[in-house]
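# can't give you the sequence, but here's the structure:
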């Protein structure tokens, strides 16, 4: 008889399971796709959409999902978004497993900051890529804690029960005007300059990551998307697709098709993840009603330890004000002139960007690359109050509209 006692069975850890998929499409208007997305199991160090990656049991390192919408003209936007997903994944994969939820959230913020600094540095080294940048909306998950780090206007939604809630806030001019009560949501849908964003990774050497949190419940569905989807498909239609289509692969396809049918004016990217398992509590009525955008405050010591600015080889200055960049939806400047009329105006904004973002002076006439139709325009706002920036932009739009009216009469 074996004298060694059998080891008692270890209790099974409650599981959080997710089924997911991601899809990106060039759309109907753009010539190339500047969007990127990431889906990764950090515990298995597995990244991609192989069949085994579409079903995950959340391990000790968690899971990572993200969408990045690049900008910058030519191939620069694609480079920026690819750099972002690569660096964020590398940073989130480095080191040992996070010891707690705060550490996971701090790593997410630090990874996004590091991606922004790297893109900014690459743009300084290569003049043809100056001004490139990308939005970044990234979700990191550990057990029932979902953290979202956002820069720009790509979105995250949660469907819980029959209720769809946007759990991020667009860092955009149009959203700022809505929150200030100067624009209604109905007016925002047709607002001429609803493609102006307040910050992006790579357009400055530091960013302010908006960190938010969702306590997941069993049956929740997460959707991340670029504005090529959210700008073309109404929230009610998104809700209905996520509610009625159970398979994430099919849901991504249907949503992409809907955006293309609505015009496909921009690149379209979507990631859908559905959560289940006994590691998640069932959603009560109050959980559905209280679901909302919720900021997450990290402890000060973690912010200091994980800040990119704390790395000795880095040079990061604090931003006084957010800077504004723009991704025009068609080959026109932000004031509506055609490519052939952009010379003097483009020079002016290029010089403004150079003053803000580069420490060394460059000869602009020799250094500036040819202007591309979708090159972002940086507007200097350092030291100016937010209301003044909004007033300046709205006034400029009004003046151009009036001038255009009289010229075309």
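Thanks, I have the structure now. Since the structure is predicted, the reported quantities are computational estimates derived from the model, not experimental observations. Numbers count the residues shown, from 1 in each chain.
# going forward, measure contacts and count neighbours with C-alpha atoms only.
Will do.
# Number of residues surrounding residue 99?
10 (other Cα atoms under 10 Å).
# do you know how far it is from residue 142?
Distance, residue 99 to residue 142, using Cα to Cα, to the nearest Å: 11 Å.
# Repeat that for residue 155.
Per Cα to Cα, residue 155 is found 20 Å from residue 142.
# burial measure for residue 240, as a count.
Counted with other Cα under 10 Å, the neighbours of residue 240 add up to 14.
# Just say helix, strand or coil for residue 56.
strand (DSSP: H, G, I helix; E, B strand; the rest coil).
# Repeat that for residue 302.
Quick answer, by three-state DSSP: residue 302 is helix.
# Surely it is in contact with residue 107?
No. Look at residue 302 against residue 107 with Cα atoms under 8 Å: they stay out of range, at 9.2 Å.
# Between the two, which is the more surrounded one?
Comparing residue 302 with residue 107 by neighbour count (other Cα under 10 Å), the higher total belongs to residue 107, at 24 against 14.
# Contacts only, for that one.
91, 92, 306 (Cα atoms under 8 Å, 6 or more residues apart in numbering).
# Which helix or which strand is home to it?
Assigning secondary structure by DSSP states H and E places residue 107 in helix 101-125.
# what comes up buried for that helix?
Buried positions in helix 101-125, judged by neighbour count with 16 or more other Cα atoms under 10 Å: 101-124.
# Likewise for stretch 395-409?
Quick answer for stretch 395-409 (16+ other Cα under 10 Å): residue 397.
# try stretch 13-30
Across stretch 13-30, burial judged by 16+ other Cα under 10 Å covers 15-28, 30.
# From those, which land in helices?
Using DSSP state H, no member of these falls in helices.
# picking up where we left off before, most neighbours among the contacts of residue 107, which one?
When the contacts of residue 107 are compared by neighbour count (other Cα under 10 Å), residue 92 ends up highest, at 24 neighbours.
# hold the first one in mind and look at this next one:
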């Protein structure tokens, strides 16, 4: 068979593929041509839910057909001169045996650094993930094997971290970016994050923050030294201790979530979560006529509350067909 075997996970990819469809590692066809032989590796962890055995046809047919509706909006805010946030929305759909499943990659990145460094860093991150996902999504749609979304996100973000770090070092920039990314496979969502951008799970009954901010004030909240309300107004609210691109390596936090029809995933920069409370976010999302209307309402509310930072939101709503 005309395949290219991944050196990390041994998955047989199609000949000519640039990235492994199973783990996301960059595939090197000529090791002398570049640095990709040193790309970070990610061993499989069978405890991740998405690594379960492939389901049979009867099990698939027993589940509802699913679709996603997506909204997105970004704004510079009232105080900043430029928008250092970036976002990415990639959608696809898989239909087989009368079963419909959505797939997609959704990303929000909040750049950090002066002299355009922040917007460069966040832009490099989303373009790097988009480049890798260009081969990932078709492979997800065509593959019979279960797909390790956590491994792919980790390796892809680590590779982007290396690219941003090396570029900044050569250009003399001090820059980095946060990232929240959701890889959707039917009702299974894998969440990856670095920094203080957030992912919320929202439905009719609740709003739940799925990520933990890598920030000074979040550490104080966890230690019960300040309240959540005090954290929003804390003078060091913008101090974060982990970003993509400011160090040679980065640790990516992961979380797997199984969604139900009616569930929504909200990805946002701290220009939203730092300006309005979770309860208001919940109410605005539920009262909106569509995900796009909700995104516009959220950004408008952040600006009405002061608009102290760039604000970017992506809302992914899972629906039964």
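Happy to help now that I have it. This one's a predicted model, so the numbers in the text were calculated from it and none came from an experiment.
# Can you report how many residues lie near the equivalent of residue 133 of structure 1 over in structure 2?
Aligned against structure 2 by TM-score structural alignment, residue 133 of structure 1 finds its counterpart in residue 176. When neighbours are counted by other Cα under 10 Å, residue 176 of structure 2 registers 30.
# Just to check, residue 176 of structure 2 is in contact with residue 119?
No. Counting by Cα under 8 Å, residue 176 of structure 2 stays clear of residue 119, with 9.1 Å between them.
# and for those two, which residues touch both?
Counting by Cα under 8 Å, 6+ apart, the residues touching both residue 176 of structure 2 and residue 119 are 111, 112.
# now the strands for the stretch 151-300 of structure 2?
Ranges of strands within the stretch 151-300 of structure 2 are 176-177, 179-185, 188-194, 198-202, 207-209, 253-258, 264-268, based on DSSP state E, counting those that start in this stretch.
# related to what we said a few turns ago, tell me which of residue 155 and residue 142 of structure 1 has more neighbours.
More crowded of residue 155 of structure 1 and residue 142, by other Cα under 10 Å: residue 155, with 27 against 20.
# I'd like to know how far the more buried one sits from residue 42 of structure 1.
Counting by Cα to Cα, the gap from residue 155 of structure 1 to residue 42 of structure 1 is 22 Å.
# again with residue 153 of structure 1
Per Cα to Cα, residue 153 of structure 1 is found 25 Å from residue 42 of structure 1.
# before we move on, what about residue 216 of structure 1?
Going from residue 216 of structure 1 to residue 42 of structure 1 by Cα to Cα gives 19 Å.
# So for the two, which residue has more residues nearby?
A direct count of neighbours by other Cα under 10 Å for residue 216 of structure 1 and residue 42 places residue 216 higher, at 26 against 23.
# To which residue of structure 2 is the more buried one aligned?
Applying TM-score structural alignment, one finds that residue 216 of structure 1 aligns to residue 259 in structure 2.
# For residue 118 of structure 1, list the residues it contacts.
Counting by Cα under 8 Å, 6+ apart, residue 118 of structure 1 touches 83, 202.
# after superposition, how close is the helix holding residue 107 of structure 1 to structure 2?
By mean Cα distance after the TM-score superposition for structure 1, the fitted helix 101-125 of structure 1 averages 1.3 Å away from its aligned residues in structure 2.
# give the contact list for the residue nearest to residue 63 of structure 1 when sequence neighbours are not counted.
Spatial nearest neighbour of residue 63 of structure 1, chain neighbours left out: residue 41 (4.7 Å); criterion: Cα to Cα, 6 or more residues apart in numbering. Residues near residue 41 of structure 1 by Cα under 8 Å, 6+ apart: 47, 53, 56, 58, 62, 63, 64.
# Number of residues surrounding the aligned partner of residue 213 of structure 2 in structure 1?
Residue correspondence to structure 1 (TM-score structural alignment): residue 213 of structure 2 is matched to residue 170. By other Cα under 10 Å, the residues close to residue 170 of structure 1 number 21.
# how about residue 170 of structure 1, what does it touch?
Residue 170 of structure 1 touches 152, 153, 154, 155, counting by Cα under 8 Å, 6+ apart.
# if I look at the last one, how far off is residue 225 of structure 1?
This points to residue 155 of structure 1. For residue 155 of structure 1, the distance to residue 225 of structure 1 - Cα to Cα - is 5 Å.
# so which of the strands of the stretch 151-300 of structure 2 is the most packed in?
Highest mean neighbour count of the strands of the stretch 151-300 of structure 2: strand 176-177, a mean of 32 (counted as mean count of other Cα atoms under 10 Å).
# Remind me what that one packs against, helices and strands.
Applying 3 or more Cα pairs under 8 Å, 6 or more residues apart in numbering; DSSP states H and E, one finds that strand 176-177 of structure 2 makes contact with strand 99-112, helix 117-142.
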